[in-house]
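Peer 1: I would like to see how this sequence folds:
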Amino acid sequence: MDFDQPPVLRVEAADRSVLPARGWPVDIPGVAQVVEDGLTLGKGVTFLVGENGSGKSTIVEAVAAAYGLAPEGGSTGSQHATRRTESALGDALVVRRGLAASRWGFFLRAETMHGWYSYLESLGDDDVRFHEMSHGESFLAVLETRFNGKGFFCLDEPEAALSFTSTLGLVAVLQRVVAAGGQVLCATHSPVLAAMPGARILEVGHWGLREAEWADLDLVRHWRAFLAAPERYLRHL
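Peer 2: Predicted coordinates for the structure are as follows:
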């Protein structure tokens, strides 16, 4: 019997009645595919890469919620919430957990972390003074202090606050998480982050979700073309 399983083996739709028959989010191909076919997660890191509106953040948010993480970010058991904006997808999904795997987890959601810092202050649990740091410094502090152990870690566009060098630092953090037996699901626009060795990449678009190699990503092709000749893009603005 395999006792070395990751926290999440698979995510499936268990209660479709909470979802609308049509409209957002079920009319997004990537979301529809998760609802119909489920999503199997392997060990290590899985990146969801795609354009704005492709559904990658909606999927990560829903998987985090189904695991028991607050949709606005935080660790397992966090009750931080301000205004509900998440879809009903998280209520529809159920997580198939790994045998004897950790239930610890953390959801780093770029757009709501400021509120989470305030939530910690209100609890008197601000052992790290996140509000006294720059945006990027606070993100790195979260990664260094909360991303540990064999838990399940969700990230939604973490590169939003990070410089090129800090993004490389994030890759190093994720490598340490994997080495410790942790599991990661991350939505990103960063070709630097998606280049992490050994990571699985799912490209999200009008086709739904598909396995992809880093060099074949639209994201990578566009960045390469732009950096080679930015004027080709900028003259059309």
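Peer 1: From now on I want contacts and neighbour counts done on CA atoms only, so please keep to that.
Peer 2: Fine.
Peer 1: Distance check, Arg221 against Leu227.
Peer 2: Applying C-alpha to C-alpha, to the nearest Å, the value for Arg221 to Leu227 is 10 Å.
Peer 1: Would you mind pulling up the elements that the biggest helix by length in the chain packs against?
Peer 2: Selection of the longest helix in the chain by residue count, based on DSSP state H, yields helix 164-179. Counting contacts by 3 or more C-alpha pairs under 8 Å, 6 or more residues apart in numbering; DSSP states H and E, helix 164-179 is packed against strand 44-50, helix 135-146, strand 183-188, helix 191-194.
Peer 1: relative to strand 183-188, how tilted is the first one?
Peer 2: Spelled out, that is strand 44-50. Interaxial angle of strand 44-50 relative to strand 183-188 (axes from the mean of the first three to the mean of the last three C-alpha atoms, to 10 degrees): 20 degrees.
Peer 1: Show me what strand 44-50 is packed up against.
Peer 2: Contacts defined by 3+ C-alpha pairs under 8 Å, 6+ apart place strand 44-50 against helix 56-67, helix 164-179, strand 183-188, strand 200-205.
Peer 1: Sequence B follows; please return its structure for comparison with A:
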Amino acid sequence: MFYWLMKYIVIGPITKAIWRPWIVGRRNVPADGAAILASNHLSFVDSIFLPLMIDRPVSFLAKSDYFTGKGLKGWATGMFFKMTGQIPIDRSGGKASEASLNTGLQVLGRGDLLGIYPEGTRSPDGRLYRGRTGLARMALEAHVPVVPVVMVDTDTMLPIGTHWPRIVRVGIVIGEPLDFSRFEGMEGDRYILRSVTDEIMVALQRLGEQEYDDVYASTVKDRLKGPRAPRSTKPVVAAAPID
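Peer 2: Sure thing, here's the model as predicted:
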């Protein structure tokens, strides 16, 4: 109920009127049944615009920090994430990673859509980075397709480190579902998981034409603890009309 209230009555109409988001490939999202929406990750608002622009609810795995902030701002942020169907996870690794995997599998087991950012964190500079293999493991264990999604200009709208969004038109490009049924029963093979993950990242790179760097985004962020890296000048994709 909260999800539909936010999407159609509160957040949805206001957001669409201000930023006029466009979408291409909406019909590539399965009309029913479980699937993973694997998206590049440019901005905090990616998890807002994607659910607004498709016809089915999407559950995102969001870091638990978003739900436990202090003060009025922390409470408001946590409430917003809960009302938009996002699920808190611990991203500290080890047993927490296994718990996150199980949480995602529960969503898929219900026949729902699960949104995942395979890079694991927001891109620090607009490039596309190496994917984490947890996505592949979920897809193979749940026997579901993976739908590549490219967010466009959300980092221009709300760059990392800023608090107030700019009035910039943002977009979404959705590619055709990827079928990995040929790897059924191989979810325990780390080489297969890396191969599947790389195939997903190639699909994302071709769909959005982002510059690709075969290192983890978290590694780059660790290197940039001081000054920020220059943003990539290559556009993700050109603006396109709603289909």
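Peer 1: TM-score of the superposed pair?
Peer 2: Once superposed, the chains reach a TM-score of 0.41 (TM-score structural alignment, normalised by the length of structure 1), with 154 aligned residues with a C-alpha RMSD of 5.7 Å.
Peer 1: and Ile23 of structure 2, that's in a strand?
Peer 2: Yes: Ile23 of structure 2 forms part of a strand when assessed by DSSP: H, G, I helix; E, B strand; the rest coil.
Peer 1: So it sits against Val152, correct?
Peer 2: No: in this structure, Ile23 of structure 2 is not within contact of Val152 by C-alpha atoms under 8 Å, at 9.7 Å.
Peer 1: Please identify which of those two sits among more neighbours.
Peer 2: Neighbour tally, Ile23 of structure 2 and Val152, criterion other C-alpha atoms under 10 Å: the higher count belongs to Val152, 27 against 21.
Peer 1: Distance-wise, check the residue nearest to that one when sequence neighbours are not counted relative to Trp19 of structure 2.
Peer 2: In space, and not counting its chain neighbours, Val152 of structure 2 is closest to Gly171: 4.8 Å by C-alpha to C-alpha, 6 or more residues apart in numbering. Counting by C-alpha to C-alpha, the gap from Gly171 of structure 2 to Trp19 of structure 2 is 9 Å.
Peer 1: In terms of neighbours, single out the busier of the two.
Peer 2: Ranked by neighbour count (other C-alpha under 10 Å), Gly171 of structure 2 and Trp19 place Gly171 first, with 26 against 17.
Peer 1: Am I right that that one is in contact with Trp22?
Peer 2: Yes: counting by C-alpha under 8 Å, Trp22 is a contact partner of Gly171 of structure 2 at 4.7 Å.
Peer 1: Show the secondary-structure elements that the longest helix along structure 2 is packed against.
Peer 2: Across structure 2, the longest stretch assigned as helix under DSSP H is helix 190-208. Contacts defined by 3+ C-alpha pairs under 8 Å, 6+ apart place helix 190-208 of structure 2 against helix 134-142, strand 146-152.
Peer 1: okay, those, which one's buried deepest?
Peer 2: Ranked by mean neighbour count, these are led by strand 146-152 with a mean of 27 (mean count of other C-alpha atoms under 10 Å).
Peer 1: Let me know the next secondary structure element after it.
Peer 2: Using DSSP states H and E, the helix or strand that follows strand 146-152 of structure 2 in sequence is helix 154-157.
Peer 1: Just list what that next one packs against, helices and strands only.
Peer 2: Secondary elements touching helix 154-157 of structure 2 (3+ C-alpha pairs under 8 Å, 6+ apart): none.
Peer 1: Please identify the next secondary structure element, helix or strand, after that helix.
Peer 2: Next along the chain after helix 154-157 of structure 2, taking DSSP H and E as the criterion, comes strand 171-174.
Peer 1: Okay, buried residues for that following strand please.
Peer 2: 171-174 (16 or more other C-alpha atoms under 10 Å).
Peer 1: now swap in stretch 173-181 of structure 1 and tell me
Peer 2: For stretch 173-181 of structure 1, a neighbour-count test (16+ other C-alpha under 10 Å) marks 173-175, 177-178, 181 as buried.
Peer 1: picking that back up, quick one, the longest helix of structure 1 and strand 183-188 angle?
Peer 2: Using the same axes, to 10 degrees: helix 164-179 of structure 1 against strand 183-188 is 150 degrees.
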